[in-house]
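# quick one, what's the 3D model for this:
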Amino acid sequence: MPSPLSSSAPARPHAPFAFPVAARYAGMESSPLKDIFALAARPDVVSFAGGIPDPSLFALADIAECYDHVLRLHGSRALQYGQSEGELELREQAARRLSRDLPTSAEQIRITSGSQEGLFVAAEALLETGDVVLVESPTYLAAVQAFAVHGARMVGVQTDEHGVLPDALDRAIRTHRPKLVYLIPTFQNPTGRTMPQERREQVAEVLLRHDVPLIEDDPYGELSFDGSRHRPIAALPGMSERTLLMKSMSKLMSPGVRIGWIRAEGPILQTLAVAKAAISMQSSVVDQLTVARYLEAKDLDAHVASVTGIYRERRDALAGALAPILPAGAHITDPEGGMFLWASLGEAYDAQAMLADAVAAGVAYLPGWSFFAENPDRSSMRLSFVTHSPEVIRAAAGRLGEVIAQHG
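Purely as a prediction, here's the structure:
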């Protein structure tokens, strides 16, 4: 007699099991950041798509010596759980560097696993579904992602070659009543432009008048080609208490270390620590102690000066190679530091539509539409100049020029 659990009927085909995906990630099978790293890994493509430092420029011997020091003298602690706030030695070193522009104590520092996690921690701590965040137009695409997955609505604010326009920011605040404003004032990603001091003061006046907090993202500020320093908006009168200032070692030491920090004041510090604990408990202790040792024992400023001299040559190579190949009416930025320049080709061009042909020609860039919260410029592209030598840059730019000509 057959078992009640058995059946002579053939098994019915069924669809593969699929986990139910949260609405905030529905349809997101990839992301611009994930695609950047995929392009950068292709040996047949010269990629201008990602802000990926040239690994030959890493201070490898110094970093290795610092890891060795930490593991020999503090190995048990370095390999153990740590504090959500971050290890004291690193918070002290971070405070010391920030105090060159803005008096800061170790108690005002929260350590994150890079500035990208810092954005996610801040969004977790501050944002509710439906909140409005004002951003530059264009702005850093991964910040838009971090805020959007927390249910926020991004509104782009008009900009010019000096950054966000104070009058446009004032109007946007009056219209949208935002929860916060997110800005990258120095060597902005994606455009490379820098907000001058007078514009920073005007922006601060608007924020103070409307009592709106600021997230100031500054991962590139020390990559100045002429050695000049740009004090953060957070350093202006009245702004330190209402600003989350985010810094990173990724662009200065190495991105693989994944260490950054947030400077804040007041009760939000405790909320940031709680949010950090919920997301990742703590950043890697061995990496924190190694970065602290590096900042204590090595000359980061000298290393950065050496690297930015090379970056300046590469910027010149890319800008010089692009100038004769871009169509009439195109515009490119002239960054004074950082890792990126921005090209807008004009209304007749679609940078996304050109990308497949560019990759087939062995060169990649990041289409600019993904950097806009709304109303994207589809003719724009972000190009990073830091990864390759001037010779490689010029050859790849020549191939890119041929693709642009084909689409003109």
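# from here on, just use CA atoms for contacts and neighbour counts.
OK.
# what about the strands in the stretch 301-408 of the chain?
331-332, 340-344, 363-364, 366-367, 380-384 (DSSP state E, counting those that start in this stretch).
# same thing with the stretch 151-300 of the chain?
Secondary structure of the stretch 151-300 of the chain (DSSP E, counting those that start in this stretch): strands at 153-157, 159-160, 163-164, 180-183, 214-217, 243-248, 260-263.
# one more, please, to line up against the first structure:
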Amino acid sequence: MKYAKRMEKVKASAIRSSQKKIAAKVANGGSVISFAAGLPDPNLYPMEELKDATMKVFEKNGKEAVAYGLSKGDNRLLKLLAKRMQEKENMDVDAENLLVVTGSQQGIAFSAMIFLDKDDIVIAENPSYLGAINAFRPYEPQFLGVDTDEDGIVVEHLDKILSENPNVKMIYVIPSFQNPSGKTWTTERRKAFMEVVNKYDDIVVIEDNPYGEIRFKGEPTPTLKSLDTKGNVVYLGSMSKVLTPGLRVAWVVADKEVVDKMELIKEGADLQCNQFAQNQVAEYLENYDLDAHIEEIRAAYKNRCELMMKTIKEYFPEGVKYTDPDGGMFIWVELPEGIDANEMLDDAIEAGVAYVSGEFFYANEGKKNTIRLNYTTMSEEQIVEGIKILAKVIENKMK
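From the prediction side, this is the model:
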């Protein structure tokens, strides 16, 4: 087969690679405690409420729910999501500013399709979400990374890059509980970021916010979209981490012109999102308390995160650095220089624990001595046991 040249840019997911190694170990009779996934805990899905919402969909508008719908999204759901964005995120938007997409990953892909030409420059945090990087790559942009510190993106570094590179077209960021680092930008850093961005013309900011509502420590921070005065920010929201991921219901918030462009792309990509799933979510939002459900998620993840942090501090050897997140799903670990975390992964899986190597979360060459850990899917007993095992693996590598 003669494939398109863009396929040369597409790379396999490091997360999928870890899963294959785990599956091979399990197939041979072993067991693995996996901190590799970026998944919500399925035990926290509101199954009874979703079951009831599903039956209500059949009873109230079953035929419409299983028919074709609008490419833009179900009108009832769009209005409910717009209302939530107004009340929870302080955004001055209505339904015309929203588009329902199949997971926020589709929103990322559509952003690439409507904005990126070959050799345009995409700026991302160092490190950044590898799924976004892989979605951008087929359109052959150049990537530049911006440093981050404990307060978020370093705006002085960003300003320098923007001033020196007129071909910058897009900035992709996850300001809240970032994947993979777990970091969250302060309010001051967000305001400074928008001030820098507003100095330059024709730069779009993709604000990916799948974890923003999973805050279990600290004070809330505003979204970039709520600070946007020039229409530069395209916001991506999702039900995957706060309701269920399998429904694949997410949304884009942007100026109407951007939403209209994405709607045209969606017509050619898949015509529409799952109409029945949209009705399920709308029914849930109208009849149940999503905020109360999110509080349950926050409490559970808070306990697991604090337990993982406590165990890391107790058992990890000196010289290992790590973030201490205020929410979200991830902890970022930096090993001493000279340790290749990807090479160490085979030893870790053999010992009975798994993670994702951090080097794959960089658009360009990444730090090989980094690891992403997830604390949302394992039990408290598994968290303690897995961190103890990982600590021993790291100690052996440091000898």
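# circling back: any idea which of the strands of the stretch 151-300 of structure 1 is most buried?
Most buried of the strands of the stretch 151-300 of structure 1, by mean neighbour count (mean count of other CA atoms under 10 Å): strand 260-263, with a mean of 27.
# pretty sure S128 of structure 2 contacts F360?
No - applying CA atoms under 8 Å, one finds S128 of structure 2 not in contact with F360, separated by 9.0 Å.
# could you dump the strands of the stretch 301-408 of structure 1 into TSV with mean neighbour count and distance to M253 of structure 1 added?
Listed next are those as TSV, based on neighbours: other CA atoms under 10 Å; distance: least, CA to CA, whole Å:
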stretch	mean neighbour count	distance to M253 of structure 1
strand 331-332	16	28
strand 340-344	24	18
strand 363-364	26	25
strand 366-367	24	24
strand 380-384	26	18
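# export the ones you listed to JSON lines and tack on distance to Q116 of structure 1?
Putting the strands of the stretch 301-408 of structure 1 into JSON lines (distance: least, CA to CA, whole Å) gives the following:
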{"stretch": "strand 331-332", "distance to Q116 of structure 1": "27"}
{"stretch": "strand 340-344", "distance to Q116 of structure 1": "18"}
{"stretch": "strand 363-364", "distance to Q116 of structure 1": "23"}
{"stretch": "strand 366-367", "distance to Q116 of structure 1": "18"}
{"stretch": "strand 380-384", "distance to Q116 of structure 1": "18"}
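# to R242 of structure 1, which of the ones you listed lies closest?
For R242 of structure 1, the closest of these is strand 340-344, at 28.5 Å, according to CA to CA.
# mean shift of the closest one relative to structure 2?
Its aligned residues in structure 2 lie a mean 0.4 Å from strand 340-344 of structure 1 after superposition (mean CA distance after the TM-score superposition for structure 1).
# got a list of contacts for that strand?
Applying CA atoms under 8 Å, 6 or more residues apart in numbering, the contact partners of strand 340-344 of structure 1 are 51, 187-192, 330-335, 377, 379-385.
# make it 10 Å
Applying CA atoms under 10 Å, 6 or more residues apart in numbering, the contact partners of strand 340-344 of structure 1 are 48-51, 187-193, 315, 318-319, 322, 326-327, 329-335, 350-351, 366-368, 377-386.
# alignment lookup: S115 of structure 1 to structure 2.
Alignment note (TM-score structural alignment): S115 of structure 1 maps to S104 of structure 2.
# great, nothing more from me.
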